[in-house]
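**Q** A predicted structure for the sequence below; I have some questions about it.
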Amino acid sequence: MSLHRGPTDLFHGADGKEVKTTVTAMNTFKTIADNFKNVNDVTKALQDAGVKNCGLIFGIDYTISNRMQGQKTFGGRSLHDISGPQMNPYQQVICILGETLEVLDEDRQIPAFGFGDVKTKDRDIFPLKEGIFCDGFNEVLDFYNKITPTVQLSGPTNFVPLIKEAIDIVKKTKKYHVLVIVADGQVTNEKINQDVIVEASQWPLSIVVIGVGDGPWDSMKEFDDELPARQFDNFQFVNFYETVTGAHNAYAALALNALMEIPEQYQLIKDHALLKK
């Protein structure tokens, strides 16, 4: 399945300006103005910051709430429904962010995992492609399409096993990674998820969570803007439906909001010498 479809195949979302926060070396918050107007500006900022070889990791939420979370935002269908002519939100995010970030990944080897199904529940993750990483975002999409009809949804929602796996990948590869988690709702145990996000800030890893479905998203916003114990603000939350609904260019709107903080995050990673770990 290709990304190149008409704009009516994508939801469209609001372009509201937000002020984000990050943590300085003195562990105090400072505001980050959203100064970028388009994806090219962000890409240039990434290049100016020295991001040349960036790994990409995908995580897909297979909790049972996906069946109900499309009541308002996906025509009442399961968010994992792949039977219709329109791409579901998971497929759209894989295409948009996969294509945007893949240009920064020299080897194009993308670890992609599912979590929250009947086998892993909140304790583990499973690879979309057994044994080896996916070769580019198109293969991530192909394997998502292949396995999704066979996955039994369960839960509860827990990012901890996925974030710990991402930390292990960073340790092994010794390079900066962006972990993209596509999820339909709140985590069940906020405390353990907060702790692992703080732990992840000790490593050259950015976490971008794309919230698909109806929400609510209160804890995701808290993870984004609070948790001052972190070395740096390593977590960005984007509400998929709000971002792309009404946007002139839904593709650019999602990519822009997802990547907005990464240039400064990467600079802070260098400032804290996390790449040398």
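**A** Received it, and whenever you're ready, just let me know what you need.
**Q** can we go C-alpha only for contacts and neighbour counts from here?
**A** OK.
**Q** mind listing the helices for the chain?
**A** Using DSSP state H, the helices found in the chain span residues 39-48, 89-102, 137-147, 160-173, 190-200, 218-225, 240-244, 250-259, 262-271.
**Q** how much space separates the closest residue to Phe29 other than its chain neighbours from Tyr90?
**A** In space, and not counting its chain neighbours, Phe29 is closest to Val23: 4.7 Å by Cα to Cα, 6 or more residues apart in numbering. As judged by Cα to Cα, to the nearest Å, Val23 and Tyr90 stand 30 Å apart.
**Q** what of Thr243?
**A** Noted for Thr243: a distance of 15 Å to Tyr90, by Cα to Cα.
**Q** and Glu106, by the same measure?
**A** With Cα to Cα as the criterion, Glu106 and Tyr90 are 24 Å apart.
**Q** Gln202 too?
**A** Gln202 is 29 Å from Tyr90, by Cα to Cα.
**Q** which of those two has more neighbours?
**A** Tyr90 (23 against 19; other Cα atoms under 10 Å).
**Q** my read: that one touches His80, true?
**A** Yes. The pair Tyr90 / His80 is scored as a contact, 7.0 Å apart, by Cα atoms under 8 Å.
**Q** burial of Leu56, as a residue count?
**A** 26.
**Q** do I have it right that it meets Thr173?
**A** No. Leu56 sits out of contact with Thr173 when judged by Cα under 8 Å, with a separation of 11.7 Å.
**Q** for Ile64, find the nearest of the helices of the chain.
**A** With Cα to Cα as the criterion, Ile64 lies closest to helix 89-102 of these, at 14.7 Å.
**Q** and the angle for that closest one with helix 250-259?
**A** Here the directions of helix 89-102 and helix 250-259 differ by 70 degrees (axes from the mean of the first three to the mean of the last three Cα atoms, to 10 degrees).
**Q** what's in contact with helix 89-102?
**A** With Cα atoms under 8 Å, 6 or more residues apart in numbering as the test, helix 89-102 has contacts from 2-3, 10, 56, 60, 79-80, 108, 136-138, 140-141, 144, 182, 210, 212, 240, 251, 254-255.
**Q** now do that helix against helix 137-147, angle only.
**A** Using the same axes, to 10 degrees: helix 89-102 against helix 137-147 is 160 degrees.
**Q** list the contacts for the closest residue to Asp135 other than its chain neighbours?
**A** Leaving aside its sequence neighbours, Asp135 sits nearest to Gln109 (Cα to Cα, 6+ apart; 5.0 Å). Counting by Cα under 8 Å, 6+ apart, Gln109 touches 55-56, 133-136.
**Q** second structure for comparison follows:
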Amino acid sequence: IFVVKNNLNPTWKPFRIPLQSLCGGDMDKHIKVECYDYDNDGSHDLIGIFETTMTRLQEASRTSPAEFECINSKKQQKKKGYKNSGVVSVKLCQVVKEYTFLDYIMGGCQINFTVGIDFTGSNGDPKSPQSLHYISPQGVNEYLSAIWSVGMVIQDYDSDKMFPAFGFGAQIPPTWQVSHEFPLNFNPANPFCAGIEGVVEAYRVCLPQVKLYGPTNFSPIINNVARVAMQATQQKTATQYFVLLIITDGVITDLDQTRSAIVNASRLPMSIIIIGVGGADFTAMEFLDGDDGRLRAPTGETAARDIVQFVPFRQFQNAPREALAQSVLAELPGQVVSYFSIHKLKPPHDPESQPSAPSASAL
């Protein structure tokens, strides 16, 4: 139901209806359209009715609208010379094939995951059992649990299963300068780890070799992945999408720079998943997640779309591993589809199967 109030010559906003719901996919099936005078108490008065088909509606174009007379049968019977109770003019009607996340994946789109791990001092001394980086006698900590839980799912979407993995916020050998983006394997020329097992092994080897420090800057690693994503846009195809997985204790220093980096990345084939470990105040992380409205940069520039998903790990510590992964990846399919849809990019190889929800959009 589409309502325009207090207007005798309403112009309705564009809307979309699944073609299956509208006419069962039959372009020549009759569609009944009823037009009412809206009343707040619900006793809407019928203005008139007309019937059409999708074939007829598609004849509408920006230069030549399709017009339909609304007929009220009661008025038609009572009034001599009755013509109609108004005319509905359809300015544009298109059948748009809407692709799903699965269409893009099966059509050849590659999801590229990069992992970023927080090595700042706020995590605590790794030698202390109170530290989030302390590896227990059982060989686990919250960072490792988060990497395993999410990684075992995301690697199924990464075709080559080679993950660039970085740390940030630590002093690293041999100069002991603070780095906000260092390869876990200490190989800048090839920061890739083979599978999630490779990321876990690189983390275990890296941890005792660095000194946790600070500050906690997210923007360098976000901007790094964004540069790679920017290069991929030159192909003007839906072949590459990039996901940055940040695991952090939640304390962030460069919030303004991070906001700007996210707003910039929102215009690229890129998403950011943030997993908060420990019991810190995650207000800043929740702020970066655009669920309550699109994020704004300090300059006032608004994100083109919501690309950040934040999940507090502690809410899933006693839940099955699949529950965390499901929550972490809940928004990713929609984010992938939204980017390619905005840029009108089809799957590299159009899947033979029809999309699950084709739509007709009318104006």
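**A** Cool, the structure landed. Predicted model, so just to flag it, every value in this text is computed and none were measured.
**Q** just to revisit the earlier point, show me what the residue nearest to Asp135 of structure 1 lines up with in structure 2.
**A** By TM-score structural alignment, Gln109 of structure 1 lines up with Met162 in structure 2.
**Q** quick check: its match vs Phe15 of structure 2, distance?
**A** Counting by Cα to Cα, the gap from Met162 of structure 2 to Phe15 of structure 2 is 42 Å.
**Q** buried residues in stretch 106-118 of structure 1?
**A** Of the residues in stretch 106-118 of structure 1, 108-118 count as buried by neighbour count, 16 or more other Cα atoms under 10 Å.
**Q** follow-up on the earlier one: surely the residue nearest to Phe29 of structure 1 and Pro228 touch.
**A** Yes. Using Cα under 8 Å, Val23 of structure 1 is in contact with Pro228, at 6.7 Å.
**Q** these two: which is more packed in?
**A** Between Val23 of structure 1 and Pro228, counted using other Cα under 10 Å, Val23 has the larger neighbour count: 22 against 17.
**Q** OK, contacts around the more buried one?
**A** Contacts for Val23 of structure 1 were tallied using Cα under 8 Å, 6+ apart; they are 29-30, 228, 230-233.
**Q** and the gap between Arg16 of structure 2 and Ser136 of structure 2?
**A** Plainly put, Arg16 of structure 2 is 54 Å away from Ser136 of structure 2 if you go by Cα to Cα.
**Q** now swap in Cys109 of structure 2 and tell me
**A** To Ser136 of structure 2, Cys109 of structure 2 is 39 Å away according to Cα to Cα.
**Q** over to Asn187 of structure 2?
**A** Computed as Cα to Cα, the Asn187 of structure 2 to Ser136 of structure 2 distance reads 27 Å.
**Q** map His177 of structure 1 onto structure 2.
**A** So His177 of structure 1 corresponds to Phe242, using TM-score structural alignment.
**Q** what's the answer for Phe159 of structure 1, then?
**A** So, by TM-score structural alignment, Phe159 of structure 1 is matched to Phe218.
**Q** once you drop chain neighbours, what's closest to its match?
**A** That would be Thr258: by Cα to Cα, 6+ apart, it lies 5.9 Å from Phe218 of structure 2.
**Q** which ones are touching the residue positioned nearest the centre of structure 1?
**A** The centroid of structure 1 falls nearest to Val180 when counting by Cα atoms, centre = their mean (2.4 Å). Counting by Cα under 8 Å, 6+ apart, Val180 of structure 1 touches 56-59, 207-210.
**Q** looking at structure 2, which of these hold up?
**A** Contacts from the contacts of Val180 of structure 1 that recur in structure 2, judged by both residues aligned by TM-score structural alignment, their matches' Cα atoms under 8 Å, are 56-59, 207-210.
**Q** is it possible to export these to CSV including distance to Asn66 of structure 1?
**A** Shown next, in CSV, are these (distance: Cα to Cα, whole Å):
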residue, distance to Asn66 of structure 1
Leu56, 24
Ile57, 21
Phe58, 17
Gly59, 15
Ile207, 21
Val208, 19
Val209, 16
Ile210, 14
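**Q** how many neighbours does the closest residue to Asp158 of structure 2 other than its chain neighbours have?
**A** Of all residues beyond its chain neighbours, the one nearest Asp158 of structure 2 is Ile111 (5.1 Å), with distances taken as Cα to Cα, 6+ apart. Other residues near Ile111 of structure 2 come to 24 when the count uses other Cα under 10 Å.
**Q** how about the one 4 residues further on?
**A** Applying other Cα under 10 Å, we find 24 other residues in the vicinity of Val115 of structure 2.
**Q** show me what contacts the residue mapped onto it from structure 1?
**A** Aligned by TM-score structural alignment, Val115 of structure 2 pairs with Phe58 of structure 1. Residues near Phe58 of structure 1 by Cα under 8 Å, 6+ apart: 110-113, 179-182.
**Q** give me the distance between the match of Gln109 of structure 1 and Arg204 of structure 2.
**A** 18 Å.
**Q** distance of Ala170 of structure 2 from Ala325 of structure 2?
**A** 27 Å.
**Q** brain fart, Gln110 of structure 2
**A** For Gln110 of structure 2 relative to Ala325 of structure 2 (Cα to Cα), the value is 19 Å.
**Q** what's Thr31 of structure 1 aligned with over in structure 2?
**A** Taking TM-score structural alignment for the superposition, Thr31 of structure 1 sits opposite a gap in structure 2.
**Q** and for Thr31 of structure 1, nearest residue in space, chain neighbours not counted?
**A** Thr21 (4.7 Å).
**Q** burial count for the one you found?
**A** Close neighbours of Thr21 of structure 1, defined as other Cα under 10 Å, add up to 20.
**Q** how about it, what does it touch?
**A** Contact analysis of Thr21 of structure 1 by Cα under 8 Å, 6+ apart lists 29-32, 225-226, 233.
**Q** go again with 10 Å.
**A** Thr21 of structure 1 makes contacts with 28-33, 224-226, 228, 232-233, 236, 261, as judged by Cα atoms under 10 Å, 6 or more residues apart in numbering.
**Q** what's the match for it in structure 2?
**A** In structure 2, no residue is matched to Thr21 of structure 1 (TM-score structural alignment).
**Q** now the aligned partner of Pro263 of structure 1 in structure 2. Nearest residue, chain neighbours left out?
**A** Matched by TM-score structural alignment, Pro263 of structure 1 corresponds to Pro333 in structure 2. Distance criterion Cα to Cα, 6+ apart; nearest residue to Pro333 of structure 2, sequence neighbours excluded, is Phe101 at 5.3 Å.
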